[in-house]
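got a predicted structure here, sequence first:
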Amino acid sequence: MLHLSAASQGRALQLRRRTWLTMAAASLLASCSSSSPEKFQATFLQPWQSHETLPLVEWRRRLKLMHDMGCSEIILQWSATYDGSFPWTMPDALIQLLFDEGAHQGIGIRVGLPYDEGWWNALRSDNAQSLPDFLASTQARCVKTLEESRWPAQAGFRGWYLPYELDQYNWATPERRALLLPWLNAIAAASSKSSTQPLALSTFYSTLPTAGTLAGLWTDILDRVTLRPMLQDGVGVAGLGNYAGLEPLRVLLLNRGIAFDLIVELFEQLPPLPNTNGAFRARPASSDRIRTQMSIARNYGADRIVAFAIDPWMLKKS
């Protein structure tokens, strides 16, 4: 969420290989300043190996910025990545630092489970056994993490996040959903043993043509599994019109009384540069666009408005 949504699904793998420490425009910070009604309740944080080198004073600056923008929770996108070009496990000391320093700002931590970078390849594979094998292996790793983790004992622990995003394109068929639902149920059941909060995961409206619908997918899911859906607004890639694709799912969740979050994307995708194999490029969104998103978000019916992401898109160097 990973988190980023919309048509370019392989973008997730490209993002893993990029360090996003970029300075957001001062106008963005002004649009969500402490005196502004444009507030978030939570923000994602995609941990990278480069975060290991940040000094404590810089972590404190970033956490204060998140607090000043209204956040009482950080959602770690993952605690480890594997089966990619640059596998990495977030050091326990760094996670502990976030718990400790976040507590000083009144910020809790929702911990992301390990992320297998083969997710999108497994979904695209022509090998009929690739996806079942992938789901079996990721389920086993997630359950093992849930059973062995020490983070639920932390006072600021806010639950678990499953870092695999769901769209209506890849899960359109009954055969695919027959694989998905037991996988989700097993991980959600394991998470409930250490958290009273439902397992959270992101969902997005894919612009790829398909007979599947997002509301139909989530009707099947919610009939079987207790989860906390997080709706990506998709504006960073597909524009403000992407809210129309989410509308049937929003109505479904409101009608069923399901608590959900709305993820507001704070970036704007740029065309790839020549000879870069389509590598993802983005810049901070304009303050006008964010104000429009937040105007929608305040009346959306979501339990919380979640930023994607204050770090890096709203960082401002001192």
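Yep, that arrived.

contacts, neighbours, all on C-alpha from now
OK.

hang on, residue 44 packs against residue 109?
No: at 9.9 Å, residue 44 does not count as touching residue 109 under the criterion of C-alpha atoms under 8 Å.

give me the common contacts of those two.
74-76 (C-alpha atoms under 8 Å, 6 or more residues apart in numbering).

circling back: more neighbours: which of residue 44 and residue 109?
Set residue 44 next to residue 109 and count neighbours by other C-alpha atoms under 10 Å: residue 109 wins out with 27 against 21.

measure that one to residue 74 for me?
Separation of residue 109 from residue 74 (C-alpha to C-alpha, to the nearest Å): 5 Å.

mind listing what residue 221 touches?
Contacts here follow C-alpha under 8 Å, 6+ apart; on that basis residue 221 touches residue 181.

just the element for it, please.
Assigned by DSSP states H and E, residue 221 belongs to helix 214-224.

leaving out the residues flanking it, which one is nearest to residue 201?
Nearest residue to residue 201, sequence neighbours excluded (C-alpha to C-alpha, 6 or more residues apart in numbering): residue 162, at 5.1 Å.

from residue 199, how far out is that neighbour?
Taking C-alpha to C-alpha, one finds residue 162 at 7 Å from residue 199.

go on, residue 227?
Residue 227 is 5 Å from residue 199, by C-alpha to C-alpha.

show me the strands in the stretch 201-318 of the chain, by range?
Ranges of strands in the stretch 201-318 of the chain, per DSSP state E, counting those that start in this stretch, are 227-232, 261-265, 267-270, 281-284, 304-308.

which one of those strands lies closest to residue 174?
For residue 174, the closest of the strands of the stretch 201-318 of the chain is strand 227-232, at 20.1 Å, according to C-alpha to C-alpha.

which secondary structure elements does the closest one contact?
strand 199-204, strand 261-265 (3 or more C-alpha pairs under 8 Å, 6 or more residues apart in numbering; DSSP states H and E).

tell me the angle it makes with strand 199-204.
30 degrees (axes from the mean of the first three to the mean of the last three C-alpha atoms, to 10 degrees).

list the buried residues of strand 227-232.
In terms of neighbour count (16 or more other C-alpha atoms under 10 Å), strand 227-232 has its buried residues at 227-232.

for comparison:
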Amino acid sequence: MRTVKAFAPATVANVSCGFDILGFAIEGMGDTVQLIENNSQELRVVSITGDGGRLPLDAAKNTCSVAIQALLDELGIRLGLDIHLEKGLPLGSGMGSSAASAVAALVAVNELLENPLEKKDLLPFAILAEKVACGAGHADNVAPSLLGGFVLIRDYHPLDVIKLPVPSELHCVLLHPHYELRTEDSRSVLRDQIPLKYSTIQSGNVGGLVSGLFLSDYGLISRSLRDVIAEPYRAVLIPGFYEVREAIKSAGSLGMGISGSGPTLFSLCQGESSIPGIISAARKVYESMGLGVDAYHSAINTRGAFVIE
């Protein structure tokens, strides 16, 4: 029986001002999916590790099988597969956990089928799986997990995704407090209407951030990492948000925001020298609150998802 294994990385979505339209991929952390062909002509989620028993084995509800089935349906193929998912990302963390699972599954099945689709053409099936997982089919996690780097989703109808340049010294620190925040709760606090002045500010910051990436202008990137639409409402749901942001500013942070829907926070920085100071300053804040925190750091992952074997 044929078998293949693929890996898809963690991601940061929104990137402050880029609500639902910007995301980037992280090195090292992610999910792994192994597919083993079977004779049943059905998809079976056989095992999931690293989730504490919380994710569904039901093929109609699991993001891996949903994504694979959508691809097979599009190609008019019936195929029996046993799916083994290794979760390397915590659930409800804001690091694109469901996205990484779906993307790894799609890259694996595409390889098993001898790559009938280009990598970028797998994206609609990953978006569909995201909708099943969290009720909203956004691409700002799945697109960077699949393609790597910084990604801009210019439009969804039709889907228009652009990979942006990544300055060579750009690094990221992720701070994951030991606190779970459901995506549904994080989205429920958002407002349906946005005052014109805030829309104008946000548009300027998105343009500034994209320009900063093209120009490798770290000062411009720093000035543009400001969200006036979602962050003011979501920050109150995340313990220590404002205290951490203030503490890491003097340690070399270019700016801090909420990764996806939280509670993970991200900070961009120039080079690696400021990373220890950023992590130390953040830990002190969380320790004072009696809250544990996991800290990660990474260059921007420009590779995206890939086949392991």
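Okay, I see it. Note that the structure is predicted; figures quoted are calculated from it, not measured.

got a TM-score for the pair?
Once superposed, chain against chain, the TM-score is 0.30 (TM-score structural alignment, normalised by the length of the second structure); 170 aligned residues with a C-alpha RMSD of 6.9 Å.

need the strands of the stretch 201-318 of the first structure in a markdown table (columns: distance to residue 95 of the first structure).
Formatted as a markdown table, these follow (distance: least, C-alpha to C-alpha, whole Å):
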| stretch | distance to residue 95 of the first structure |
| --- | --- |
| strand 227-232 | 22 |
| strand 261-265 | 23 |
| strand 267-270 | 26 |
| strand 281-284 | 26 |
| strand 304-308 | 19 |
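
how about these, which one is nearest residue 252 of the first structure?
Residue 252 of the first structure lies closest to strand 227-232 among the strands of the stretch 201-318 of the first structure, at 11.6 Å (C-alpha to C-alpha).

tell me what angle the closest one forms with helix 214-224.
Going by the same axes, to 10 degrees, strand 227-232 of the first structure is angled at 160 degrees with respect to helix 214-224.

strand 227-232 of the first structure to strand 304-308, inter-axis angle?
50 degrees.

quick check: angle from strand 227-232 of the first structure to strand 261-265?
Counting by the same axes, to 10 degrees, strand 227-232 of the first structure points 30 degrees away from the direction of strand 261-265.

tell me the buried residues in the helix holding residue 221 of the first structure?
Residues 214-215, 217-218, 221-222 are the ones in helix 214-224 of the first structure that count as buried (16+ other C-alpha under 10 Å).

in which helix or strand does residue 145 of the first structure reside?
Per DSSP H and E: helix 130-148 holds residue 145 of the first structure.

which parts of that helix are buried?
Under 16+ other C-alpha under 10 Å, the buried positions of helix 130-148 of the first structure are 131-132, 134-135, 138-139, 141-143, 145-146.

going along the chain, name the helices of the first structure.
Under the criterion DSSP state H, the first structure contains helices at 11-16, 26-31, 56-68, 92-104, 119-124, 130-148, 174-191, 214-224, 235-238, 242-256, 287-298, 310-313.

flag every buried residue along the first one.
Along helix 11-16 of the first structure, these residues count as buried under the neighbour rule (16+ other C-alpha under 10 Å): 11-13, 15-16.

how about these in CSV, adding distance to residue 96 of the first structure?
Listed next are these as CSV, based on distance: C-alpha to C-alpha, whole Å:
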residue, distance to residue 96 of the first structure
11, 30
12, 26
13, 27
15, 25
16, 23
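
and those, which is closest to residue 179 of the first structure?
Taking C-alpha to C-alpha as the measure, residue 179 of the first structure lies nearest residue 12 of the buried residues of helix 11-16 of the first structure, at 21.7 Å.

and that closest one, how close does it get to residue 165 of the first structure?
Separation of residue 12 of the first structure from residue 165 of the first structure (C-alpha to C-alpha): 10 Å.

and what of residue 101 of the first structure?
Applying C-alpha to C-alpha, the value for residue 101 of the first structure to residue 165 of the first structure is 29 Å.

of the two, give the one with the bigger neighbour count.
The neighbour count for residue 101 of the first structure versus residue 165, taken as other C-alpha under 10 Å, is higher for residue 165 (20 against 17).

the more buried one against residue 184, yeah?
No: counting by C-alpha under 8 Å, residue 184 is not a contact partner of residue 165 of the first structure; they are 11.7 Å apart.

make sure residue 202 of the first structure is actually in contact with residue 231.
Yes: judged on C-alpha under 8 Å, residue 202 of the first structure makes contact with residue 231 at a distance of 5.9 Å.

endpoint to endpoint, stretch 10-30 of the second structure covers what distance?
The straight-line separation of the ends of stretch 10-30 of the second structure (C-alpha to C-alpha) is 5 Å.

helices and strands around the longest strand along the second structure, which ones?
Across the second structure, the strand with the greatest residue count (assigned by DSSP state E) is strand 22-38. Using 3+ C-alpha pairs under 8 Å, 6+ apart, the elements in contact with strand 22-38 of the second structure are strand 3-13, strand 80-86, helix 97-112, helix 142-147, strand 150-156, strand 293-299.

which positions in the helix or strand that that strand is followed by come out as buried?
Later in the chain than strand 22-38 of the second structure, the nearest helix or strand by DSSP H and E is strand 43-49. By neighbour count with 16+ other C-alpha under 10 Å, strand 43-49 of the second structure contains the buried residues 43-45, 48.

go on, stretch 242-249 of the second structure?
Using 16+ other C-alpha under 10 Å as the burial criterion, the residues of stretch 242-249 of the second structure that qualify are 244-249.

and the gap between residue 144 of the first structure and residue 93 of the first structure?
20 Å.

the helices in the stretch 51-200 of the second structure, which residues?
For the stretch 51-200 of the second structure, the helices defined by DSSP state H, counting those that start in this stretch cover 63-75, 97-112, 123-134, 142-147, 183-188, 196-215.

export the ones you listed to TSV and append columns for distance to residue 276 of the second structure and mean neighbour count.
Shown next, in TSV, are these (distance: least, C-alpha to C-alpha, whole Å; neighbours: other C-alpha atoms under 10 Å):
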stretch	distance to residue 276 of the second structure	mean neighbour count
helix 63-75	36	21
helix 97-112	26	29
helix 123-134	34	22
helix 142-147	26	34
helix 183-188	29	14
helix 196-215	24	17
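
for those, could you give me JSON lines that also reports distance to residue 283 of the second structure?
Formatted as JSON lines, those follow (distance: least, C-alpha to C-alpha, whole Å):
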{"stretch": "helix 63-75", "distance to residue 283 of the second structure": "34"}
{"stretch": "helix 97-112", "distance to residue 283 of the second structure": "23"}
{"stretch": "helix 123-134", "distance to residue 283 of the second structure": "30"}
{"stretch": "helix 142-147", "distance to residue 283 of the second structure": "28"}
{"stretch": "helix 183-188", "distance to residue 283 of the second structure": "24"}
{"stretch": "helix 196-215", "distance to residue 283 of the second structure": "28"}
